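Colleague: everything below, folded, please.
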Amino acid sequence: MRTDPTELDRGDPLAAYRDRFVGAETPLVYFDGNSLGRPLRVTGDRLKSFVEQEWGGRLIRGWDEGWLDLPARIGDDLGRICLGAGPGQTIVGDSTTVLLYKAMRTAVAARPGRTEIVVDRDNFPTDRYVAQGVADECGLSVRWIDVDTTAGVTAELLRAAVGEQTALVVLSHVAYRSAYLADVPALTRIAHDAGALVLWDLCHSAGSVPVHLDDWDVDLAVGCTYKYLNGGPGSPAFVYARKRLHDRLAQPIQGWMGHRDPFLMGPSYAPAPGIRRMLSGTPPIVGMLALQDMLALLEEAGIEAVRAKSVGLTDYAVEIAGELLVERGVTLASPRESARRGGHVALEHPLMREVTAALWERDVIPDYRDPHGLRIGLSPLSTSFAEVRRGLETVRDMLDALTG
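Modeller: Model (predicted):
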């Protein structure tokens, strides 16, 4: 029986939140919230107020009046609302790539004598590139895990890859291509049993899938804030480090903001206590402003309710793809079981690159990932079920037009 998207939207307890996002009222179908989230309407007022009052009015005094504390304060909010992390373990600053580098370098330094970094070949390119660079820089090697690109790293695969030479394991909570949802506690235990540290990439889960870093015994984690956290293009990333590691966090980019006393301006570097030592340069204050609005919204809605909506949207996308696209040769390249799937759905067909280009011209915005993958990213609070139906009907129409 065909599911009516109007009924689904009418029964959605989070439907009203959609009106809080810029552009959600337009006919455009946005299937790329897992790459760049829509801005919140209140963010325009926040930015204007910041320019006119804090920046324009208080000027340099703003640092003493709160800006210096903002990376840690927002980090604690992130930890409480989205990451299952106690205070003093998460901080915001730098890009995802820079924080991955810092976390990997500090992790391998904390495991002297070990010679390998374990990474899967389908991890996000930045994770793989940084891991290879750190290995080259530190005289280590990378042990690669081959995975099914429609799934991800399993316990069996990881157990076969780690050993007494493993210094660090680098994994993604949600696979960027397939949306495979990794079993973080089980994989973390396997890494720990081998004596290794583990670094989790949360870019495709933070703000969409509940995370419990403290309960899962995670060592280190890094994530971006411009996807499901709606921080805007280029908004800074975050890094989490478990408290037991703080005294051993020897991050390699020793800037003034990570110093014990940033304004001492002394001749030598002394790291700040706790997670603040992961900072390097001046915090990107303007880039953090939109993130605060989204965190407030997520706290209001509740991350478990957000996940329930995400599951509903992706289940519906899988259903509609089965109804409209399978007979046209489209295959599902994501886990069918929602418990093993994050917030997006990957669909494969040899013509998906051409389909994606045609969709963009018609204001249906997914993204494309090789091989032949159309990625449907469904940001829970800004996406409706009717939007999903309308977008996938357009995918069908473009396939029909291209295949004649």
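Colleague: only C-alpha atoms for contact and neighbour calcs from this point on.
Modeller: Noted.
Colleague: okay, strands next: where are they in the stretch 51-200 of the chain?
Modeller: For the stretch 51-200 of the chain, strands defined by DSSP state E, counting those that start in this stretch occupy the ranges 90-92, 116-120, 141-145, 166-172, 197-201.
Colleague: nearest to Leu157, of these?
Modeller: Closest of the strands of the stretch 51-200 of the chain to Leu157 is strand 141-145, at 7.0 Å (criterion: C-alpha to C-alpha).
Colleague: which parts of the closest one are buried?
Modeller: In terms of neighbour count (16 or more other C-alpha atoms under 10 Å), strand 141-145 has its buried residues at 141-143, 145.
Colleague: nearest to His344 among these?
Modeller: Among the buried residues of strand 141-145, Ile145 lies closest to His344 (C-alpha to C-alpha), at 23.1 Å.
Colleague: can you tell me how far that closest one is from Ala175?
Modeller: The gap separating Ile145 from Ala175 is 14 Å, by C-alpha to C-alpha, to the nearest Å.
Colleague: which residues of this structure fall in helices?
Modeller: 5-10, 41-49, 61-64, 70-78, 96-109, 125-138, 155-161, 184-193, 285-301, 303-324, 352-361, 385-403 (DSSP state H).
Colleague: in TSV, list those helices along with mean neighbour count.
Modeller: Output for the helices of the chain, formatted as TSV (neighbours: other C-alpha atoms under 10 Å):
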stretch	mean neighbour count
helix 5-10	15
helix 41-49	14
helix 61-64	13
helix 70-78	22
helix 96-109	23
helix 125-138	17
helix 155-161	15
helix 184-193	19
helix 285-301	18
helix 303-324	19
helix 352-361	18
helix 385-403	18
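Colleague: one more, for comparison:
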Amino acid sequence: MTSQLTTHPLDAGDKLAAKRAAFDLPEGVIYLDGNSLGPLPAHVPARIEEVIRKEWGTSLIRAWNAHGWVEMQNRIGDRIGRLVGAAPGQIVAGDSTSINLFKVLSAALALRPERKVILSDTGNFPTDLYMAQGLRDLLDKGHELRLVAPEEVAGAIDDSVAVMMLTQVDYRTGRRHDMKDLTQRAHAAGAIALWDLAHSAGAFQVELDACVADFAIGCGYKYLNGGPGAPAFVYVARRHQGVARQPLAGWHGHEAPFAFELDYRPAQGIDQMKVGTTPILSMAALEAALDVFDDVDMAVLRAKSVSLCELFIREVESRCEGLVLASPRDAAVRGSQVSFHFPEGYALMQALIARGVIGDFRAPDIVRFGFTPLYVSHADVVAAVDILADILATRAWDRHEYKTRAKVT
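Modeller: Just a heads-up that it's a prediction; the model follows:
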């Protein structure tokens, strides 16, 4: 376990400080990349071993009933629902964010057959845009993927838009869309609002129901700490569940999977969003990881997140020449990450990682730092900037090995 590196006045009275012990973090590492891959919750390995040895190993096929495997997607979905403001019965876990987007974008377009525009922005995560392009081409009905700058979305919503498809938090800059306002604007124009919560779920309060969102997706491996490639989740507002239809008609989305009928009958409610057999080992890891959130007040988590990010910005701007803030300065329109431009961003990040400060790089020149209040302290922030300032002052980043790019950046 990683211990506190030093002390900082802002850590006094931290209600989340004890949560750090819930994660198996390497000694000497300041981990600022939970917005890309959350760290290992300490109790997850024991849970996975139990699933493997006791449930699978002993119960075999009986485990689907005896150990509740068959209800796992719904059980996890409802637990995620608490974190994103969704009442029970509107979220299931499973598949990937890309596959889930294909499901709900298809369903959303079918709800507005007379319209042909999918509205998104240039800050959206590329896989969302790729899936929309692929669906557009597959349908071959004249649909258009219309992209505007993030700050121009509100003005681009008109009566030609079928679906407004946005990622709430920009993966590069951390810029945060106003979900309530944009959803209201979409509905006023007769459009459907579809949100990607990949950088939102587990990072701050999300209010899907209160914002009257129509559909949403999100991943399990970032702030939810479910492990690499963890199952994603999909939200369908209850008012749409009786009419929305998704095209991936797998047997677990059938009304009666074990009737083994030759024709497909969609399940009722959110279960229609299921497709094939769920990967139990990865689902069990995600379910166990969610235990960390059971007693977490998301308002407290958000307040600490803002404090960490504000401190980081102040420290960097006062001590680190050459870095230019890429994230919004206003915390109200920022997620739980801070990004800076630096001409040799990749090399700088590799130098930081070599010194035990792990963030990541996003092309063309962004160094990105995620702040997860469950295990990051204000002392960590200051210690990280100490190292960053030293690397910049000594030009330690200017080495060949730091400039040679790996496949994953």
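Colleague: about what we covered before: output the strands of the stretch 51-200 of the first structure as CSV; include the columns distance to Leu213 of the first structure.
Modeller: Output for the strands of the stretch 51-200 of the first structure, formatted as CSV (distance: least, C-alpha to C-alpha, whole Å):
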stretch, distance to Leu213 of the first structure
strand 90-92, 11
strand 116-120, 20
strand 141-145, 23
strand 166-172, 13
strand 197-201, 9
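Colleague: out of those strands, deepest packed?
Modeller: strand 90-92 (a mean of 30; mean count of other C-alpha atoms under 10 Å).
Colleague: so what secondary structure elements neighbour that one?
Modeller: Contacts defined by 3 or more C-alpha pairs under 8 Å, 6 or more residues apart in numbering; DSSP states H and E place strand 90-92 of the first structure against helix 70-78, strand 238-241.
Colleague: can you do 10 Å?
Modeller: Packed against strand 90-92 of the first structure by the contact rule (3 or more C-alpha pairs under 10 Å, 6 or more residues apart in numbering; DSSP states H and E) you find helix 70-78, strand 220-223, strand 238-241.
Colleague: can you check which of these gets nearest to Gly404 of the first structure?
Modeller: strand 220-223 (42.7 Å).
Colleague: which residue numbers in the second structure go with the closest one?
Modeller: On the second structure, the counterpart of strand 220-223 of the first structure by TM-score structural alignment is residues 215-218.
Colleague: and if you look at stretch 182-198 of the first structure?
Modeller: The aligned range for stretch 182-198 of the first structure in the second structure is 177-193, by TM-score structural alignment.
Colleague: which residues are in contact with the counterpart of Leu147 of the second structure in the first structure?
Modeller: Under the alignment (TM-score structural alignment), Leu147 of the second structure maps onto Trp144 of the first structure. Trp144 of the first structure makes contact with 116-122, 128, 161, according to C-alpha atoms under 10 Å, 6 or more residues apart in numbering.
Colleague: repeat for Phe215 of the second structure
Modeller: By C-alpha under 10 Å, 6+ apart, the neighbours of Phe215 of the second structure are 90-91, 101, 104-105, 107-108, 165, 192-196, 208, 234-238, 240.
Colleague: equivalent analysis for Asp386 of the second structure, please.
Modeller: Residues in contact with Asp386 of the second structure (C-alpha under 10 Å, 6+ apart) are 315-316, 319-320, 380.
Colleague: what range in the first structure does stretch 337-352 of the second structure sit on?
Modeller: The alignment of stretch 337-352 of the second structure onto the first structure (TM-score structural alignment) spans residues 344-359.
Colleague: and stretch 229-249 of the second structure, by the same measure?
Modeller: The aligned range for stretch 229-249 of the second structure in the first structure is 234-254, by TM-score structural alignment.
Colleague: what residues are up against the spatially closest residue to Gly85 of the second structure that is not a sequence neighbour?
Modeller: Spatial nearest neighbour of Gly85 of the second structure, chain neighbours left out: Glu207 (4.2 Å); criterion: C-alpha to C-alpha, 6 or more residues apart in numbering. Applying C-alpha under 10 Å, 6+ apart to Glu207 of the second structure gives the contacts 81-86, 179-180, 213.
Colleague: for Gly226 of the second structure, same thing?
Modeller: 37-41, 44, 219-220, 232, 282-290.
Colleague: please name the nearest non-neighbouring residue to it.
Modeller: Of all residues not flanking Gly226 of the second structure in the chain, Leu286 sits nearest, at 4.0 Å (C-alpha to C-alpha, 6+ apart).
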